[in-house]
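> Provided below for reference: sequence and predicted model.
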Amino acid sequence: MINIALQGAEFFAYHGFYPEEQKLGCRFVVDIEVSFVPPEGLNDEDLDNSVDYEKLYIIACEEMKHPRKLIETVGQSITDRIKNKYPFIESIRVIVKKLNPPLMGKVAHSSVIINYPSAK
C-alpha cells in the first residue's frame, strides 16, 4: 500500500452559507491523503501507476474556484473527482479548513473531513 499526501494547499475562495461570505471570500486550506496499491507496480517509474500530487492540487484548485454554500460540498466534490481520475485508489481523506471563520469570537479554523470509503 502506498500513501500520497498533499498538505496545506492554500486558496482564497468564496464558499459560505451567508451572502457576506460569498461576497467577501475567505482563506481556506485543503489537505488530501490517498492510499492505493499500484496497478502495475512502480519499478518502471511510470507516473500512470501512481497518483500525481500535482493533479491532486489541480483538482482542489478547480473545485475551490466554484463557490458553494457548504465546505462539505467542496470536500465531496474534490473526493469524487479524485475517485474518477484514479479508480484504483482504495481510500481518500480530504480536509477543507476555513481559516478565521466569521464567528463571534476568535477561531483558528472550522473544517470538514470527507473519508472514502466512509466509515459505517
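Nice, thanks for sending it over.

> from here on, contacts and neighbour counts on C-alpha atoms
OK.

> Can you mark which positions in the helix or strand N84 falls within are buried?
Using DSSP states H and E, N84 sits in helix 71-85. Of the residues in helix 71-85, those buried under the neighbour-count criterion (16 or more other CA atoms under 10 Å) are 71, 73-79, 82-83.

> would TSV of the residues you listed with distance to V34 be doable?
Listed next are the buried residues of helix 71-85 as TSV, based on distance: CA to CA, whole Å:
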residue	distance to V34
I71	19
T73	19
V74	17
G75	14
Q76	14
S77	15
I78	12
T79	10
I82	9
K83	10
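
> Next one for the comparison:
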Amino acid sequence: MDKIFLEGMAFFARHGVFPAERETGQRFLIDVALYLDLSLAGRADDLELTINYLDVYHKVEAVVCGRSFQLLEALAEAVATAILESFPVRQVGVRVRKPGAPLPGYFETVGVEILRGKSCPAK
C-alpha cells in the first residue's frame, strides 16, 4: 500500500488535563500518514487522482484548533476520524506530540501514535 505523509505540522491549541494547559495553550506537532493506492495518480500525473496535501492540512488544522481535548489520545482519534470520513484512504496513521507537556525534568516530547482504518462493508 502506498503512503502520503505530512510530518511536523505545528499548531497552537488548548489541549490538556490541567486547566492551565487549556487556558494558556501550547504548541502541538501532528504527523499523518494516509494509506491508499497511488498508482493511477502516479501514472497520470493528475491531482484529481490523489489527495491534495493542502486539503489534508486544513482538515487537521480544523480538528486540532477547533475544540479542546483533555487527552492526546482523544485528539488523535478525532484527527483520524476526520481524515477517514473526508478522504478516500484505507488507513490513516496519526502521531500527536506535545513538546511542552507539564512534566518534571528534561524531555523532547511526549505523544501518542495510532493507526485506524475503514471498516469493510458486510457482504
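Happy to help now that I have it. Predicted model only: the values in this text are computed from it and were never measured.

> elements contacting the helix holding N84 of structure 1?
Helices and strands touching helix 71-85 of structure 1, as assessed by 3 or more CA pairs under 8 Å, 6 or more residues apart in numbering; DSSP states H and E, comprise helix 53-64, strand 89-99, strand 109-116.

> any idea how far E7 of structure 2 lies from Y53 of structure 2?
11 Å (CA to CA, to the nearest Å).

> re earlier: would you tell me which one of the buried residues of helix 71-85 of structure 1 comes nearest to L103 of structure 1?
Of all the buried residues of helix 71-85 of structure 1, the one sitting nearest L103 of structure 1 is I71; the distance, using CA to CA, is 15.7 Å.

> And H58 of structure 2? What does it align with in structure 1?
The alignment partner of H58 of structure 2 in structure 1, by TM-score structural alignment, is I58.

> What's the local residue count around that match?
Neighbour count of I58 of structure 1, defined by other CA atoms under 10 Å: 11.

> Now distance to V30 of structure 1 too, for the helices and strands packed on helix 71-85 of structure 1, in a markdown table please.
Conversion of those to a markdown table gives the following (distance: least, CA to CA, whole Å):
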| stretch | distance to V30 of structure 1 |
| --- | --- |
| helix 53-64 | 8 |
| strand 89-99 | 5 |
| strand 109-116 | 9 |
